[in-house]
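Peer 1: what's the 3D shape of this:
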Amino acid sequence: MHIAFDARFINDDYHGIGRYAYHLLEAMTRLFPQQRFTLVYNPALRNTRFPLGELAQRANVALQSTRAPLYLPPEQVALPWLMWRLQADVWHTPFLSVPLAAPCPVVSTIHDLIFFYHPEFVSRRGFLWYYTGSARLSVWRSARLIAVSQATAEEIASLFPRAASRVAVIPEGAAPRFRPRTLSSEQAGALRARYHLPERFILSVGARRPSKNLGRLVRAFARLAHQTPHHLVLAGPADPHFEDEAMQAVQECGLQERVHFPGFIAEEDLPLLYNLADVFAFPSLAEGFGLPPLEAMASGTAVLVSCIPALQEVSGGAVPCVDPLSEDDLTTALRKLLLDAAYRADVARRGLERARALSWENAARKTMQVYLSLEA
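Peer 2: Predicted coordinates for the structure are as follows:
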């Protein structure tokens, strides 16, 4: 089978989508050497995070460049022509960008439908119309749909009942580099120096936007900051389309010396950062899956998540969850994790065990089953 994969999303602007696409491709191309893969990428889209060239060294992988932009009309001409020229048996898009005139079956991954259920998390009305329209077209045009969680599958079935039979639930995984490590004093010191990190800290990773609920996390931390030596580290860029609620909360609470914003974390440093943290907090208001908490669990870090369906599904009940709208709940849960070392170690152990059940190898095998079902 010849699988053409839209690898244009593996770029520096699509953090979670790019990570999903790359790790899925790495596992599939490694596990299925008898299948042929063409990775379609746009060299104009900057990618400093994931080495597509390394995948292309495999005998069953080829790279195909295209100038087709994401989400603009020219892709609706360029991509179908490219599929026809490649004689692809299936086209897989890892997000909402489906070629309507595709000459072969299309598989689309739906990560979440947050823009339907939480329009307040979309920065502009035009974006909202575009995302909801793209999702409708993806569902209508795709032969099969992959939902990264049962929670997302249920959202698809609720909004598009006729599509329910075309949905396969395939959870994401944690890459092998996310594992418990004992950092040398030199490694820890270098990482702290590079990102200006404190000695002990709570970590959260993700773009600073309202759905991540970081303003509440800061205010919850403010309530217990006097009880612990820990600082709070919020890694990831601020989303320029929204007000920076986390920064506002820091200023309101006078926590400029206790809350740190190291910005973007290099891929090779992320596993080390998880290992350096005592607690990972992810109080998100809406998610389709939740890769950061899974990667933190796989790294052996004690994790705290919000009690929303996708995160409860990912964590499998192994780690504590809180009402994301309650600062009281968040403060209480953080306090217990920070002040009770035995409890924190037990949470880390249970999270690590849960993380082992979710792997990119499993995701790759199930995704290949979806592809092969289109041959039948």
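
Peer 1: From here on, just use CA atoms for contacts and neighbour counts.
Peer 2: Fine.

Peer 1: all helices of the stretch 151-300 of the chain, in order?
Peer 2: 185-195, 214-224, 245-253, 270-276, 291-298 (DSSP state H, counting those that start in this stretch).

Peer 1: ranking these by burial, who's on top?
Peer 2: Of all these, helix 291-298 carries the top mean neighbour count, a mean of 27, counting by mean count of other CA atoms under 10 Å.

Peer 1: tell me the secondary structure for residue 303?
Peer 2: strand (DSSP: H, G, I helix; E, B strand; the rest coil).

Peer 1: my guess is it contacts residue 297, does it?
Peer 2: Yes: contact criterion CA atoms under 8 Å: residue 303 and residue 297 qualify, at 6.4 Å.

Peer 1: Relative to residue 339, which of the helices of the stretch 151-300 of the chain is closest?
Peer 2: Residue 339 lies closest to helix 214-224 among the helices of the stretch 151-300 of the chain, at 10.4 Å (CA to CA).

Peer 1: burial count for residue 340?
Peer 2: 10 (other CA atoms under 10 Å).

Peer 1: One more, so I can put them side by side:
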Amino acid sequence: MNILFYYRNKNAGYSIGAVFDTIVTELKKVHQVKCSYLPSPYADIQSIFKNGWFARKEERNDYINHITGDVHYLLWFLKGRRTIVTVHDIMYYHYLKGLKKKLWKLLYIVPLKKAAYVTFISEFAYRQVKAVIELDPKRVRVIPNPVDNSFKYSPKEFNLQKPIILHIGTLARKNLLRTIEALKGINCHLRIIGELDAKALEALKRNKIEYSNSFHLSHEDIIREYRNADIINFPSLFEGFGMPIIEGQATGRIVITSHISPMKEVAGKGAVIVDPYSVEDIRNAYLAVIQNKDLRENMLHEGLKNVENYRADKITGQYANLYKELYENID
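Peer 2: Presented below is the predicted three-dimensional model:
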């Protein structure tokens, strides 16, 4: 089979690209794969048309198209019957109002109806779209993100005296401020990945939190951060999936995450689940993990079991089956 992957411009963010690089690496072992990066990282009308015409010129009659996410509007330019699109989330839509909201729906949600198949990285992402438009269930698949093969089990003795708590991401939804409050008085080191704003810096000082901070890390640097950590902190307020959950589990670290979809489903039984809006609940989770060896061992065991559901070869196999299905049904 021949598959052409459309990626958004790398300057628009590389998280989606990283996910599909894992899949592409596996597919290349047995299939002909081409990757095409869009020329513009922007989302104004001129850039949308620029990217759309570029995608149309790249299209090949002997290839299946796969839009890897975010740039759903490419469906207006491509042959829908030969195109699969992956939806990560449509959270931005819910923040918009008036004409902007209508236009975003026309560009990013309505074109999903044109696709031969729409894949969602979680049931949560699928429910988001179903609440806005109706899709034929026969053309919908839920295929989760894979964990990169470079995230491997790395044994580490838990630091009881001063555990390292790794917090990835500093956007408001990553819940760093409640994390800082919850850690007040707990002897630990908070390792924060992402640029800190004035509010976070003030909260760290006020709550007397020992911390360190880095950003713009390479993939290899991120892997080292997971290996150095004792606890992976991910009490996010909303996500389309939640990669740090399975990356932490794959590394063999204790994960704390939110009792919110899709994070609780992604985590399975392999994480300590908290109410992300409750500082007390988050704090109690830290204390339970630090004080309870049996809990740590159980979370480690269940996490390693759970991550097997997200191995690259397994997820790639689900996509390969879908490509085969599309090939067999193209007019």
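
Peer 1: for structure 2, what spans make up the strands?
Peer 2: 2-7, 32-37, 64-67, 83-87, 117-120, 140-142, 164-168, 189-193, 211-214, 231-234, 254-258, 272-274 (DSSP state E).

Peer 1: Would you tell me which of the ones you listed gets closest to residue 312 of structure 2?
Peer 2: Of those, nearest to residue 312 of structure 2 by CA to CA is strand 140-142, at 15.3 Å.

Peer 1: okay, the strands of structure 2 in a markdown table with mean neighbour count and distance to residue 18 of structure 2 next?
Peer 2: Formatted as a markdown table, the strands of structure 2 follow (neighbours: other CA atoms under 10 Å; distance: least, CA to CA, whole Å):
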| stretch | mean neighbour count | distance to residue 18 of structure 2 |
| --- | --- | --- |
| strand 2-7 | 22 | 10 |
| strand 32-37 | 15 | 13 |
| strand 64-67 | 24 | 14 |
| strand 83-87 | 25 | 14 |
| strand 117-120 | 25 | 16 |
| strand 140-142 | 18 | 19 |
| strand 164-168 | 24 | 16 |
| strand 189-193 | 21 | 17 |
| strand 211-214 | 13 | 20 |
| strand 231-234 | 27 | 19 |
| strand 254-258 | 27 | 21 |
| strand 272-274 | 23 | 26 |
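
Peer 1: will you turn these into JSON lines that also has distance to residue 149 of structure 2?
Peer 2: Listed next are the strands of structure 2 as JSON lines, based on distance: least, CA to CA, whole Å:
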{"stretch": "strand 2-7", "distance to residue 149 of structure 2": "20"}
{"stretch": "strand 32-37", "distance to residue 149 of structure 2": "19"}
{"stretch": "strand 64-67", "distance to residue 149 of structure 2": "22"}
{"stretch": "strand 83-87", "distance to residue 149 of structure 2": "21"}
{"stretch": "strand 117-120", "distance to residue 149 of structure 2": "21"}
{"stretch": "strand 140-142", "distance to residue 149 of structure 2": "21"}
{"stretch": "strand 164-168", "distance to residue 149 of structure 2": "19"}
{"stretch": "strand 189-193", "distance to residue 149 of structure 2": "21"}
{"stretch": "strand 211-214", "distance to residue 149 of structure 2": "24"}
{"stretch": "strand 231-234", "distance to residue 149 of structure 2": "18"}
{"stretch": "strand 254-258", "distance to residue 149 of structure 2": "19"}
{"stretch": "strand 272-274", "distance to residue 149 of structure 2": "24"}
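
Peer 1: can you tell me which of these comes nearest to residue 201 of structure 2?
Peer 2: strand 211-214 (10.2 Å).

Peer 1: what range in structure 1 does that closest one sit on?
Peer 2: Mapping strand 211-214 of structure 2 onto structure 1 (TM-score structural alignment) gives residues 259-262.

Peer 1: average gap between that stretch and structure 2?
Peer 2: Compared with structure 2 after fitting, stretch 259-262 of structure 1 deviates on average by 1.7 Å (mean CA distance after the TM-score superposition for structure 1).
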